[in-house]
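Undergrad: Everything below, folded, please.
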Amino acid sequence: MVSAQARAEIDRMVAGRREAAARPSSPRTVEQDRRDWEAAARLTVLPKGARFQGVDAGGVKSEWMEMPPVNRDRVVLLLHGGGYSSGSPRTHRKLAANLSRAAFARVLTPDYRLAPEHPFPAGVKDALRAYGWLLDRGVAAGNVVVAGDSAGAGLALSMLVALRDAGAALPRAAVLMSAWTDLTTSSPSHGTNRKLDVQVTRQGLREAGALYMDGRDPADPMASTLFAKLAGLPPLLLQVGGDEVLLDDSRLLAERARVAGVDATLRVFESMWHVFQFHAPEVPEAQAAMNDIAAFIRAQFGD
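TA: Purely as a prediction, here's the structure:
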């Protein structure tokens, strides 16, 4: 049974999809998607007390977000979603503010390079540069939690795998919301949840993945981390909506991580949609997810 607020949001998304389907078909461009999302973000009301500021993080344009009071030694490195071709620190300010409050930490959101102008592995390199900048600024690796939603969650895992392979210091933990871990879109939930997902389609993911990979194999384990060796990664919290086509991208990743000896916690929020956490605190289920993130991070730091 979903809350009235969640039902209203689901109905709104369904109506929007029907309206779009009724319009004369004309393929949307990446530029249009970016402009529309940025325009919508300008209308988003941030939580009271949220403070943000631009910063150059080792050559990667980024943004700090704080919800005081915070422990300034603690940082969440937030890698935004958007199919690797859209999204920015601006589109994710509200999520960053809620993560800052949940983690009692500053949040750094890199404006990493996007496809198709900058295909794989540009985003991975930018995430690594931003993380390295934090360490160079005196932030201990053990005081960093990396977080991401959708493609950003996949990017967070790519970064962790690259750091582990290089023998570098790893963040304390990772929070992965509606993670996109399989660019081949082969997970069973693409079929079982096809009619339930009100936002994401297999075709849309394949198109976004093709832009990101630019002719490379979508099964490359550095991009499709479901196929990567996962041993040695830090504790993971995976949250996913029960109605998502990407449900099994999280479920299978959690299973394989556990087999590899990784502390992986999977939370499936029944009847929820892709990155429903965006709707905290207005939607109770989204706020419950943020509370779950807060508890996970507190546990990692022994708070």
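
Undergrad: from here on, contacts and neighbour counts on C-alpha atoms
TA: Fine.

Undergrad: which residues sit in contact with H190?
TA: T201, R202, V245, L246 (Cα atoms under 8 Å, 6 or more residues apart in numbering).

Undergrad: same deal with E38?
TA: Neighbours of E38 in contact, by Cα under 8 Å, 6+ apart: G87, R90, T91.

Undergrad: Out of those, who's the most crowded?
TA: Within the contacts of E38, neighbour counts (other Cα atoms under 10 Å) peak at G87, which reaches 23 neighbours.

Undergrad: ok so, going back, compare the contacts of H190 and tell me which is most surrounded.
TA: Among the contacts of H190, L246 has the most neighbours (other Cα under 10 Å), with 32 neighbours.

Undergrad: My read is that it contacts T192, right?
TA: No. In terms of Cα atoms under 8 Å, L246 does not count as a neighbour of T192; the distance is 10.4 Å.

Undergrad: Check the offset of the helix or strand hosting L155 from the chain's centre.
TA: Using DSSP states H and E, L155 falls within helix 151-165. From the chain centre to the centre of helix 151-165 is a distance of 11 Å (Cα atoms, centre = their mean, to the nearest Å).

Undergrad: tell me the angle of the next helix or strand after that helix relative to helix 151-165?
TA: Next in sequence after helix 151-165, counting helices and strands by DSSP H and E, comes strand 173-177. Orientation check (axes from the mean of the first three to the mean of the last three Cα atoms, to 10 degrees): strand 173-177 against helix 151-165 gives 150 degrees.

Undergrad: Would you do the same for the sequence below? I want to compare the two.
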Amino acid sequence: MSIRSTILTFLYRQFVRNRSAGLSVEEILVKVNKVADRVRPIPPNIQLTPVNIGALPGEWTDAGGTTDDVVFYIHGGGYCTMTLKSFRHVAWSMAEKINARVLSFDYRLAPEHPFPAAFDDALAVYRWLLETGVSPEKMVVVGDSAGGGLALAMLLAVRDSGLPLPRCATLVSPWADLTLATSETRPNATRDSMIHCDVLNALAPAYYGEYSPRDPRISPVFGDLHGLPPILIQVGSNEVLRHDAEAIARGIEASAGSVQLEVWKGMPHVWHAIDFIPESAKAISQLARFSRANLARN
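TA: The predicted structure is shown next:
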């Protein structure tokens, strides 16, 4: 771990994780939304183009790439917060490093729009990409946190519907098991520097509502993980969601699929978005190498 990462994880534990236990959904959203859409200066080589995908707002990020490859990026936020603006800097970093256009979009958020809203929205955007001429052979799906779970659930639905699957996918710190989080079910419950189990247990019911949290469309770790494209999973060694990452990897391996699990020592949740620590760029570079290697396959 870098010195910056070591200091950051200490501060997260003191001022984020330790102050989030016992908060209601409304209190969590108030805290998160204060920093969710912090304005960042857009690099001169980055072009952002708004797009309407039915009723959903989307945005293309272009770094002047030389290919027609596309990254379909699904952001995180516990299914209840964050927007594509929150992760613009991640999108433009992927656009540069993968040499591809990146499509981000805003799915409907709980608790105002519980399941299946976000799930339906992700699948609708994937269909829209195919209908507008994007080749699945030139597409990479990336999702982080709740977006990682949503990306995996979407891939299962794409497979089951008979639609063509993308070339590959990366899941970053995926939240893919929305059942009750305890120290027994989450071995890293006390080690995570950012996320307290109480936060997971507050946000999860707001999303799944009247449905079972074991529904594979909600918690894809309980789904049949056969027949998926190659998948890279990146997670921090102390994350409470390491359980989810390892469960996904085991399920894909048991189904004779292709999966790479990278456990990054000491990294906090979705460190890819923390662009002032060196491990952020390193992780996105590794994601890009995985993507480019699969996009180059005949």
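
Undergrad: The contacts of E38 of the first structure in strands, which ones?
TA: Among these, DSSP state E puts none in strands.

Undergrad: and which of the residues you listed is nearest to V30 of the first structure?
TA: G87 (10.8 Å; Cα to Cα).

Undergrad: hmm, back to that, reformat the contacts of E38 of the first structure into a markdown table and put distance to V75 of the first structure next to each item.
TA: Output for the contacts of E38 of the first structure, formatted as a markdown table (distance: Cα to Cα, whole Å):
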| residue | distance to V75 of the first structure |
| --- | --- |
| G87 | 21 |
| R90 | 18 |
| T91 | 19 |
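
Undergrad: Looking at these, which is nearest K125 of the first structure?
TA: Using Cα to Cα, the contacts of E38 of the first structure come closest to K125 of the first structure at G87, 17.2 Å.

Undergrad: Correct me if wrong, but V2 of the first structure is in a helix.
TA: No. The assignment for V2 of the first structure (DSSP: H, G, I helix; E, B strand; the rest coil) gives coil, which keeps it out of a helix.

Undergrad: Please give me every residue in contact with the residue nearest to it when sequence neighbours are not counted.
TA: The shortest distance from V2 of the first structure to any non-neighbouring residue, by Cα to Cα, 6 or more residues apart in numbering, is to S271 (7.0 Å). Shown in contact with S271 of the first structure (Cα under 8 Å, 6+ apart): V2, G241, G242, D243.

Undergrad: In the second structure, what stretch matches the helix holding L155 of the first structure?
TA: The counterpart of helix 151-165 of the first structure in the second structure, counting by TM-score structural alignment, spans residues 146-160.

Undergrad: Over to stretch 233-241 of the first structure?
TA: Using TM-score structural alignment, stretch 233-241 of the first structure lines up with residues 228-236 of the second structure.

Undergrad: that older thread, now for the helix holding L155 of the first structure, which elements pack on it?
TA: The contact analysis (3 or more Cα pairs under 8 Å, 6 or more residues apart in numbering; DSSP states H and E) places helix 151-165 of the first structure against strand 71-79, helix 122-136, strand 144-149, strand 173-177.

Undergrad: mean deviation of the match of helix 151-165 of the first structure from the first structure?
TA: Compared with the first structure after the fit, stretch 146-160 of the second structure shows a mean deviation of 0.5 Å (mean Cα distance after the TM-score superposition for the first structure).

Undergrad: got a list of contacts for that stretch?
TA: Outside stretch 146-160 of the second structure, the residues that touch it by Cα under 8 Å, 6+ apart are 74-79, 118-119, 122-123, 141-143, 164-165, 170-177, 216-220, 223-225, 227-228.

Undergrad: Kindly give a single ChimeraX line that selects the buried subset of those residues.
TA: Applied in ChimeraX, the following selects the buried portion of those according to 16 or more other Cα atoms under 10 Å:
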select :74,75,76,77,78,79,118,119,122,123,141,142,143,165,170,171,172,173,174,175,176,177,216,217,218,219,220,223,225,227,228
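
Undergrad: For the equivalent of R88 of the second structure over in the first structure, give its distance to T109 of the first structure.
TA: Taking TM-score structural alignment, R88 of the second structure has R93 as its aligned residue in the first structure. Look at R93 of the first structure and T109 of the first structure: by Cα to Cα, to the nearest Å, they are 9 Å apart.

Undergrad: so what sits against both of the two?
TA: Taking Cα under 8 Å, 6+ apart as the contact rule, R93 of the first structure and T109 both touch M65.

Undergrad: What segments of the first structure are strands?
TA: Using DSSP E, the strands assigned to the first structure run over residues 51-57, 60-66, 71-79, 105-110, 144-149, 173-177, 236-241, 264-269.

Undergrad: which residues sit against the third one?
TA: Same thing as strand 71-79 of the first structure. Contacts of strand 71-79 of the first structure (Cα under 8 Å, 6+ apart): 96, 99-100, 103-110, 127, 131, 139-140, 143-149, 152-153, 155-156.

Undergrad: Could I get the contacting residues of the residue mapped onto L183 of the first structure from the second structure?
TA: In the second structure, L183 of the first structure lines up with L178, judged by TM-score structural alignment. Residues in contact with L178 of the second structure (Cα under 8 Å, 6+ apart) are L200, N201, A204, P213, R214, I218, S219.

Undergrad: Perfect, I'm done here.
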